[in-house]
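Undergrad: pasting a predicted model and its sequence here:
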Amino acid sequence: MDVPSCLSPSHNSLHASLSPHRAEPLLQGPFRSCLVRQSQRQSPKKRVVFADMKGLPLITVHNFSCDIQHSEKLPSSSSVQQLMPAGPTEVSSYTLGFSQPFLDYDRFNRCLETQKVCLERCDIRGLFLQGTVQVHNVGYEKIVVIRITFNAWTSFFDLPCVYMCHFFPGDTDIFSFQVELPSGPPGPDGTIQFCFYFQCAQQIYWDNNQGYNYSLKPSDCFPMNFVSEQISLSPL
């Protein structure tokens, strides 16, 4: 059997491995797997060191407990009620002398379209007259004023209304007002009257309740003798 020249240096060993008279293996020594599982290295534990602004280590450690110790007892419900501010105890001697405009929706829209300004709703809470007014968005700069009298137009006051922001802009804007009413017994019917005017784009629009103005009347919660005395003493 001819052996190639490239295998000539190991001819004897190859011939010995192919001989049927020798049972010894070519490679001496124990067999080992080529995949050797190495033991996992234990990574050192991380250590966190806190430092101050200058880089120096902080050596003061404060331990806080989750248990909260209350040194004072909670106040009773009666003492809490005494600490709460008292609500308004004084009630106005007037009530509305007209129905809410927004209740008649069609009439309200017609007035708003014609006058460009219209009282939307009004209410008396405590000693305050408050409500909202709608105006047409005919220009950017708007002035809305409530004109009110407490003596049947012998004198009057002009008080500006406040613009109310809303998330859905449209063809109209809303303004609010709040006026303090006089305390004590009410005056004659029609003593307190008010109306609104809206100034925009060098134009002035009025809402005076179709020429009748909005008026307040004496409340039923006051005795009628107070009202009769005020009527007899009134010069009107």
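TA: Sure, I can see it. In this text, all values refer to a predicted model and were calculated from it rather than measured experimentally.

Undergrad: drop to CA atoms for contacts and neighbour counts, all remaining ones
TA: Will do.

Undergrad: what is the three-state secondary structure of Gly187?
TA: Assigned with DSSP: H, G, I helix; E, B strand; the rest coil, Gly187 falls in the coil class.

Undergrad: nearest spatial neighbour of it, chain-adjacent residues omitted?
TA: Nearest residue to Gly187 in three dimensions, chain neighbours excluded: Gln230, at 5.8 Å (Cα to Cα, 6 or more residues apart in numbering).

Undergrad: check contacts around that neighbour.
TA: The contact partners of Gln230, by Cα atoms under 8 Å, 6 or more residues apart in numbering, come to 186-188.

Undergrad: mind doing that once more with 10 Å?
TA: Contacts for Gln230 were tallied using Cα atoms under 10 Å, 6 or more residues apart in numbering; they are 185-188, 224.

Undergrad: quick check, nearest of the residues you listed to Glu113?
TA: Nearest to Glu113 out of the contacts of Gln230 is Pro188 (Cα to Cα; 33.6 Å).

Undergrad: the closest one - how many residues pack around it?
TA: Pro188: 22 surrounding residues under other Cα atoms under 10 Å.

Undergrad: thinking again about what came up before, can I take it that the residue nearest to Gly187 is in a strand?
TA: No. Counting by three-state DSSP, Gln230 falls outside a strand, being helix.

Undergrad: follow-up on the earlier one: of the contacts of Gln230, buried ones?
TA: Buried subset of those (neighbour count, 16 or more other Cα atoms under 10 Å): 185-188.

Undergrad: now those residues in TSV, with distance to Thr154?
TA: TSV is the format used below for the buried ones among the contacts of Gln230 (distance: Cα to Cα, whole Å):
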residue	distance to Thr154
Pro185	19
Pro186	17
Gly187	14
Pro188	14
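
Undergrad: from the residues you listed, which two are the most distant?
TA: For these, the farthest-apart pair by Cα to Cα is Pro185 and Pro188; their separation is 9.9 Å.

Undergrad: for Asn225, pull up the helix or strand it's in.
TA: helix 224-233 (DSSP states H and E).

Undergrad: then this one, side by side with the first:
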Amino acid sequence: MRFMRDRRRARSLPACTASLLGDGGARKRVQFADTLGLSLADVKHFNTTDEPLVPHAVLSRHRRFQAPAPQTHAQPVLLPCFPEPADAQRRAREQRVALEKVHVTQFEVRGQVLTRTEDARALVFIRYTFNEWLSHVDAPAVRVPNGRFTFSVLVPPLWSASAVHFALGLRSAEGEFWDNNEGRNFSFRYGYGRPHAHALRDT
């Protein structure tokens, strides 16, 4: 076909002059060229102090594929949903038992209870629930000096919408008495706050 005959083949540049003269001591040199006879390769010498020139397109592509920086996610902790217990002495006189202080970490609630009773065999306990009072557990508190008791409740890992509710009970020869935050119970819900333990103390 005609257009095939019109195509021209690319030619290599001629070898060096010494090769054309047939100098037996000279070695032939081959140089590649394009269709216009221009060299296909350039030789550039670099210094160790030279700064490399990276095209902007390459840099932008590199930034696009860089791995994202790891993100840290705060862990939810139990936060109190009741005001700080105040005037435990007065409340203990009125209702025989009162929450004096509470200390909470991510997986534990510990507290101190103040009592006013003449019964040396009085039993103090904490009633708590993890399922909004569908069921509950009664755990005895431990007697310590000066009419006080301490308790500890281990909290299992719960989903962020969960809560821990509890109330304090006293059983003695005089009857049964409660400190349930005036009927509202003492509650902790998961939220994002200070990562260390939260403490409430009697004023």
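TA: It's in. Remember, it's a predicted structure, so these values are computed and weren't measured experimentally.

Undergrad: sorry, back to before: what residues do Pro185 and Pro188 of structure 1 have in common as contacts?
TA: Overlap of the contact sets of Pro185 of structure 1 and Pro188 (by Cα under 10 Å, 6+ apart) consists of 218, 226-227, 229-230.

Undergrad: buried among those? Make that a ChimeraX selection.
TA: Selection command for ChimeraX covering only the buried members of the shared contacts of Pro185 and Pro188 of structure 1, criterion 16+ other Cα under 10 Å:
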select :218,227
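
Undergrad: would you list the shared contacts of Pro185 and Pro188 of structure 1 in a markdown table and tack on distance to Gly97 of structure 1?
TA: A markdown table is the format used below for the shared contacts of Pro185 and Pro188 of structure 1 (distance: Cα to Cα, whole Å):
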| residue | distance to Gly97 of structure 1 |
| --- | --- |
| Pro218 | 9 |
| Phe226 | 18 |
| Val227 | 15 |
| Glu229 | 20 |
| Gln230 | 18 |
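
Undergrad: from the shared contacts of Pro185 and Pro188 of structure 1, which is closest to Gln100 of structure 1?
TA: Pro218 (17.4 Å).

Undergrad: which residue in structure 2 aligns with the closest one?
TA: For Pro218 of structure 1, the aligned residue in structure 2 is Tyr190 (criterion: TM-score structural alignment).

Undergrad: before we move on, what about Ile231 of structure 1?
TA: Using TM-score structural alignment, Ile231 of structure 1 pairs with nothing in structure 2.

Undergrad: related to what we said a few turns ago, would you turn the contacts of Gln230 of structure 1 into TSV with distance to Thr95 of structure 1?
TA: TSV is the format used below for the contacts of Gln230 of structure 1 (distance: Cα to Cα, whole Å):
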residue	distance to Thr95 of structure 1
Pro185	12
Pro186	10
Gly187	12
Pro188	12
Met224	14
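
Undergrad: now, which of the residues you listed sits nearest Tyr212 of structure 1?
TA: Comparing the contacts of Gln230 of structure 1 against Tyr212 of structure 1 with Cα to Cα places Pro188 closest, at 16.4 Å.

Undergrad: got the contact list for that closest one?
TA: The contact partners of Pro188 of structure 1, taken as Cα under 10 Å, 6+ apart, are 151-152, 216-218, 226-234, 236.

Undergrad: try it again with 8 Å
TA: Contacts of Pro188 of structure 1 (Cα under 8 Å, 6+ apart): 217-218, 227, 230-231, 234.

Undergrad: got it, and Val179 of structure 1?
TA: Here Val179 of structure 1 is in contact with 128-130 (criterion: Cα under 8 Å, 6+ apart).

Undergrad: quick check, nearest of the residues you listed to Cys122 of structure 1?
TA: Of all the contacts of Val179 of structure 1, Gln130 has the smallest distance to Cys122 of structure 1: 5.8 Å, by Cα to Cα.

Undergrad: the closest one maps to what in structure 2?
TA: By TM-score structural alignment, Gln130 of structure 1 lines up with Arg110.

Undergrad: burial check on that match, number of neighbours?
TA: With other Cα under 10 Å as criterion, Arg110 of structure 2 counts 15.

Undergrad: the alignment partner in structure 1 of Ala161 of structure 2 and Tyr214 of structure 1: what is the separation?
TA: Taking TM-score structural alignment, the alignment pairs Ala161 of structure 2 with Gly187 from structure 1. Counting by Cα to Cα, to the nearest Å, the gap from Gly187 of structure 1 to Tyr214 of structure 1 is 15 Å.

Undergrad: same thing with Asn151 of structure 1?
TA: 14 Å.

Undergrad: more crowded one of the two?
TA: For the pair Asn151 of structure 1 and Tyr214, the greater number of neighbours falls to Tyr214 (21 against 16), based on other Cα under 10 Å.
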